[in-house]
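> need the 3D shape of this:
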Amino acid sequence: MPSSHGKSAVIGGCKSLLLCCPLLVFFTLALLLPIGIWTNYCPSSSSSSLRLFLSSLYYSSSLDNESRSELESRNDSNSPTNLSHLVFGLLGSEKAWHHRRAYVESWWRPNATVGFLQLDKPPGAELLPWPPSSPPYRVSDNVSRVVEETNHVNPRVARMVHGIMETVRDAPQRATGTLRWVVMGDDDTIFLVDNLVDVLAQYDHTKYYYLGGHSEFIHANNYFSFKQAFGGGGIVLSFPLAMAMADGIMDCLKRYSHLNSADKTTGYCIADLGVNLSPHQGFHQIDMHGDISGFLSYHPNAPLISLHHFDMVNPIFPSMNRAESARHFMAAANSDQPRMLQQLLCFHRPRNWSFSVAWGYSANIYEKIMPRSYLQNPIETFQTWGPSPRPPNWIFDVRKRTTTDPCLVPHAFFLESVEEVTARDEIVATYRRSWRRGLPACFAGDGDQSADRISKIVVYSPVTKPAKIGRSECCDVTIDSVDSESAVIKTRRCMADDIIA
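Predicted structure coming up:
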């Protein structure tokens, strides 16, 4: 039998434990709840000290080996990857957001896409109240502290690289263990999220993956690196790699404190973890200037994932500004993302014409039968990103722009509308002529006629998704009469013996 002294000790201990429980619960919640919950209550710079304190508590506890192991095991699921498994970290500036907001809002889906915009400072009064059509915003962590601790030469670079850790740390899916992919982009990047999900679903999110695209300008890759993803076009990290990257972010910034490129620093940090870039042709940095219609009209046979640098190129649709172009482009994309910009090639042999359609964007008619091996190459309507010491300028084959040969200059049409006809399970895309060529007919063979009369091209596609990318779709073209001003194209799956030539 225990003594009365022992009974008192036990009772006293229980009382102490009961008194401590509320404190233990409070600190446990402070450590385990996503930091985003706290920052929603203290988004202003006046609360930055509290935010940094809570961030340090959460971050130091949540990235230890035990927590990482637990989250990775909860994330190891056989369920298909969907949009809720992705978190987007968009790096932007308060000044530029005033006119770049339209780009992001064209693809952002409130209550569906998950992530936030990282601003360099709190938004001004003219941007408030913050609209629900925009991503939620955060103000980047104290860059001066990061620069002081890492001795970095460029605060802007330090902020951008550190932003990867902030995205991982603040991701709402961290609380539920459903985070699979971290997607980094800029505030002038357009993402096609359905295509991105389809591509990522082909990868094992429990492994280390670093996905993105090269610069189109070959000299930019040479100057920076052919082994890095260019961040404006999008950088995608699998969850385990993003955790490892976030865990060592300060050490990496110290290690590469001399670098003036955020993308190069990111690539180096990932290389030090033993991971190489898995490049994908659907990410587009758009390191070009001027008219990029010649590039967009001849997209590679890969799902379109991103377009960057909308401020640095001409509006992509005639008679529209950049914001209108972004909305018009995404309105088409949201009707059928897998087909967006996918090239259709078919021929009207009685007239000796070739039709090339970049679905959802443009259609071209050539007054000559040409093989796909030629028509798959973009027309160089665009200029180099910077001074070019010598050709080649691009990481892809190009056709030189010509203004005199009527057999090589296409009749250009751009998207007017996209409509889904549910009764026929079809999507109808209409393309209108944008300008007259001002050239005579080609006259390359029998049956040649000028295509000047054609003012509209209508393309019918099935509502069902096309087959997995690997082979392009085929199509058939009909023109009702000699005097017809319309051409009708019907998309179909290619037969085994179809030759596009």
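
> make it CA atoms for all contacts and neighbour counts henceforth
Will do.

> Pro462 is in contact with Asp425, isn't it?
Yes. Between Pro462 and Asp425 there is a contact under CA atoms under 8 Å: 6.1 Å.

> ok, the two, which is more surrounded?
Pro462 (17 against 13; other CA atoms under 10 Å).

> distance check, the nearest residue to that one once chain neighbours are set aside against Pro338.
Nearest residue to Pro462 in three dimensions, chain neighbours excluded: Glu426, at 4.6 Å (CA to CA, 6 or more residues apart in numbering). Going from Glu426 to Pro338 by CA to CA, to the nearest Å gives 15 Å.

> quick one, which of these two is more surrounded?
Neighbour count, other CA under 10 Å: between Glu426 and Pro338, Pro338 has more, with 25 against 16.

> the more buried one contacts Asn195, doesn't it?
Yes. With contact defined as CA under 8 Å, Pro338 reaches Asn195; the gap is 6.1 Å.

> who touches both of these two?
Common neighbours of Pro338 and Asn195, using CA atoms under 8 Å, 6 or more residues apart in numbering, are Pro303, Leu304.

> tell me the secondary structure at Leu57.
When classified by DSSP: H, G, I helix; E, B strand; the rest coil, Leu57 comes out as helix.

> also this sequence, please, to line up against the first:
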Amino acid sequence: MTSPVLATDSPTKKPKMGSLFGDLFKSLAISGLLIFLFYIILFDNTTHNSLIQKWRIPITNSTNLISSTPDPNNPMIKTNLSHLVFSIVGSMNTWKNKRHYSEAWWRPNVTRGYLFLDKPPKNEFLPWPSSAPPFRVNEKVKAIYERASNPSQVRIVRTILEMVREGDENVRWYVMTDDDTVLALDNLVEVLSKYDHTKYYYIGTSSECIRSNYDFSFEMAFGGAGYALSYPLASLVASKLDGCLKRYPTLRVSDFMLYSCLADLGVALTHNNGFHQIDLHGDISGLLSAHPQTPFLSLHHIDTVDPIFPNKTRLDSIKHLMKAVKVDPSRVLQQTICHHRPTNWSISISWGYSTNIYEATLPRSFLHRPLETFRPWRGQRSSRSPFYMFNTRWPTNNPCETPHVFFFHSTQESNDRIMNTYVRASSPGLAPCGNHSANHIQRIRVFSPAKLPLESNGRDCCDVVYGDGENTTEVRYRACTKEDVTA
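Reported below is the predicted structural model:
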């Protein structure tokens, strides 16, 4: 048995001083090398050798991807204006007269997109102004389609392909329109944000006139009004378009060419009545005073109708409307109806455009029908009625159904409310409907909330503030209640 003394005295190896210093030196050397490499990778911007490059490139690229290239399909990021790219179809022969319509809604350095022209700009347009969309010149169609029956229309539809080829990043929607169309950008963004941009969507509207739709298709978007293609669908169309157009060499209208190609791909139109083709003539105030209960998105064919405001040019009228669009796009042209029981008046407001006073208590269902102040598209009067895709009501000499008309004059903003002023444009010129004539009213002030946008497809209610004999009437918007029913 081993004694404790002997166990303690048993021989063991003691470490040598040289070995300890050697291990310490190795550890310090390795640590120093690692620190040096770490410093080079993170802080040195100069490439010294291929080894360092192999370390640095992956780290740099992954950092850039995270910081500067957000995933456009991330559902956590709501669609905004930067996700839209616009294609504006124009012609060099008409750009001089139509450019101001595009410039009325285009936001330099904010909106993305291009004006596609049939030929390069003339010297009078150079240098190209920053207030206008950047231009591109379309490819020559004749070199691609020898059998095309209408090359100018093929040029227009191929703008989709050429726009996709531009390769813009972080795109969710491509929006096509014409150079004589005005857009409400914020409303367009709000509407498109309701749809899943990762799926196939073709969103637009048909014509206001039955005959125009009959001649082509009731399920076709009219390009002047504007339409939107989701990114995946636009990419698919771009890859298939040339082959599709060769299958349909006799088609003569660009919108019908696109509709036919999309039908072959199994994609149907999603209708939105906020786009307006305006296949109409004359005074469209009756239509704009009874807008559908959906956000206003576009207005086309401005030069084929009367100026939308009296005593203004067409361009000045559009600029005037855009003042209201800038203040509260969610309410522009949205119809609100309220009644004043003491006088039996009905007041219909198209926010930022017009106000009509009727000297009778009229149901909303009646006032929702546009007053037919306009005419159908050229050549369609010879066809039998009905002419329109919506119900209308005829102008009448009945003093209870003929409005006193007031148009938007000015707007004032404060912290919590917006005041729009409307001034009289016309009187019915008829005997009063009852005991309370509105002939003496010259001005209407409409108050609406400044910090509470109208929800898409939502509605406001209102109260009328009026004293006998006053020449000004006030209307105050408020939230609707279950009691707001007028039979």
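
> superposed, what's their TM-score?
With the length set by TM-score structural alignment, normalised by the length of the second structure, the two chains reach a TM-score of 0.84; 417 aligned residues with a CA RMSD of 1.5 Å.

> hang on, the earlier thing: the residue nearest to Pro462 of the first structure -> the second structure?
Matched across to the second structure, Glu426 of the first structure falls on Arg417, judged by TM-score structural alignment.

> OK, contacts around that match?
Counting by CA under 8 Å, 6+ apart, Arg417 of the second structure touches Phe447, Ser448, Pro449, Ala450, Lys451.

> could you rerun that using 10 Å?
Phe447, Ser448, Pro449, Ala450, Lys451, Leu452, Tyr477 (CA atoms under 10 Å, 6 or more residues apart in numbering).

> same thing with Asp168 of the second structure?
Contacts of Asp168 of the second structure by CA under 10 Å, 6+ apart are His83, Leu84, Val85, Arg112, Gly113.

> from Glu66 of the first structure, how far out is the equivalent of it over in the first structure?
By TM-score structural alignment, Asp168 of the second structure lines up with Pro172 in the first structure. Distance, Pro172 of the first structure to Glu66 of the first structure, by CA to CA: 19 Å.

> do Arg401 of the first structure as well
In terms of CA to CA, Arg401 of the first structure sits 59 Å off from Glu66 of the first structure.

> higher neighbour count, these two?
Arg401 (15 against 10).

> still on that earlier bit, quick one: buried ones out of the contacts of Arg417 of the second structure?
Neighbour counting by 16 or more other CA atoms under 10 Å classes Phe447, Ser448, Pro449, Tyr477 among these as buried.

> what about the closest residue to Asn150 of the second structure other than its chain neighbours, how many neighbours?
With CA to CA, 6+ apart as the criterion, Asn150 of the second structure has its nearest non-adjacent residue at 5.4 Å, and that residue is Arg252. Neighbour count of Arg252 of the second structure, defined by other CA under 10 Å: 16.

> in the second structure, which residue is closest to the centre?
Leu188 (2.2 Å; CA atoms, centre = their mean).

> stretch 321-341 of the first structure aligns to what range in the second structure?
Going by TM-score structural alignment: stretch 321-341 of the first structure matches residues 313-333.

> do stretch 122-137 of the first structure as well
Counting by TM-score structural alignment, stretch 122-137 of the first structure corresponds to 120-135 in the second structure.

> swap in stretch 254-266 of the first structure?
Against the second structure, stretch 254-266 of the first structure falls on residues 246-258 (TM-score structural alignment).

> quote the end-to-end distance of the matching stretch.
12 Å.

> list the buried residues in that stretch.
Within stretch 246-258 of the second structure, the residues scored as buried using 16+ other CA under 10 Å are Pro249, Leu251, Arg252, Val253, Ser254, Asp255, Phe256, Met257, Leu258.

> farthest pair within the residues you listed?
Greatest spatial distance among these (CA to CA): Pro249 and Asp255, at 14.1 Å.

> quick one on the thing from earlier: report the contact partners of the residue nearest to Asn150 of the second structure.
Ala148, Ser149, Asn150, Pro151, Ser152, Gln153, Val154.

> for Tyr361 of the first structure, see how far away the nearest residue to Ile479 of the first structure once chain neighbours are set aside is.
The shortest distance from Ile479 of the first structure to any non-neighbouring residue, by CA to CA, 6+ apart, is to Ala487 (5.0 Å). Going from Ala487 of the first structure to Tyr361 of the first structure by CA to CA gives 16 Å.

> tell me how far the longest helix anywhere in the second structure lies from the chain's centre.
Under DSSP state H, the helix in the second structure containing the largest number of residues is helix 17-43. Its chain's average C-alpha position is 61 Å from that of helix 17-43 of the second structure, according to CA atoms, centre = their mean, to the nearest Å.

> that helix aligns to what range in the first structure?
So helix 17-43 of the second structure sits over no part of the first structure, by TM-score structural alignment.

> C-terminal to that helix, what's the next element?
Sequence order places helix 50-68 as the next helix or strand after helix 17-43 of the second structure, per DSSP states H and E.

> mean deviation of the top strand by length along the first structure from the second structure?
The longest strand of the first structure (DSSP state E) is strand 411-421. Compared with the second structure after the fit, strand 411-421 of the first structure shows a mean deviation of 0.8 Å (mean CA distance after the TM-score superposition for the first structure).

> what helices or strands is that strand leaning on?
helix 322-333, strand 353-358, strand 362-366, strand 426-433, strand 456-462 (3 or more CA pairs under 10 Å, 6 or more residues apart in numbering; DSSP states H and E).

> what do you get if the cut-off is 8 Å, keeping everything else the same?
Here strand 411-421 of the first structure touches strand 362-366, strand 426-433, going by 3 or more CA pairs under 8 Å, 6 or more residues apart in numbering; DSSP states H and E.

> thinking again about what came up before, residue in the second structure matching the residue nearest to Ile479 of the first structure?
Using TM-score structural alignment, Ala487 of the first structure sits opposite Thr473 in the second structure.

> quick one: which helix or strand includes its match?
Judged by DSSP H and E, Thr473 of the second structure forms part of strand 472-478.

> report the separation between Asp483 of the first structure and Arg349 of the first structure.
Applying CA to CA to Asp483 of the first structure and Arg349 of the first structure gives a distance of 17 Å.

> picking that back up, what residues are up against the residue nearest to Ile479 of the first structure?
Ala487 of the first structure sits next to Ile454, Lys456, Ile457, Val458, Val477, Thr478, Ile479, Asp480 when contact means CA under 8 Å, 6+ apart.
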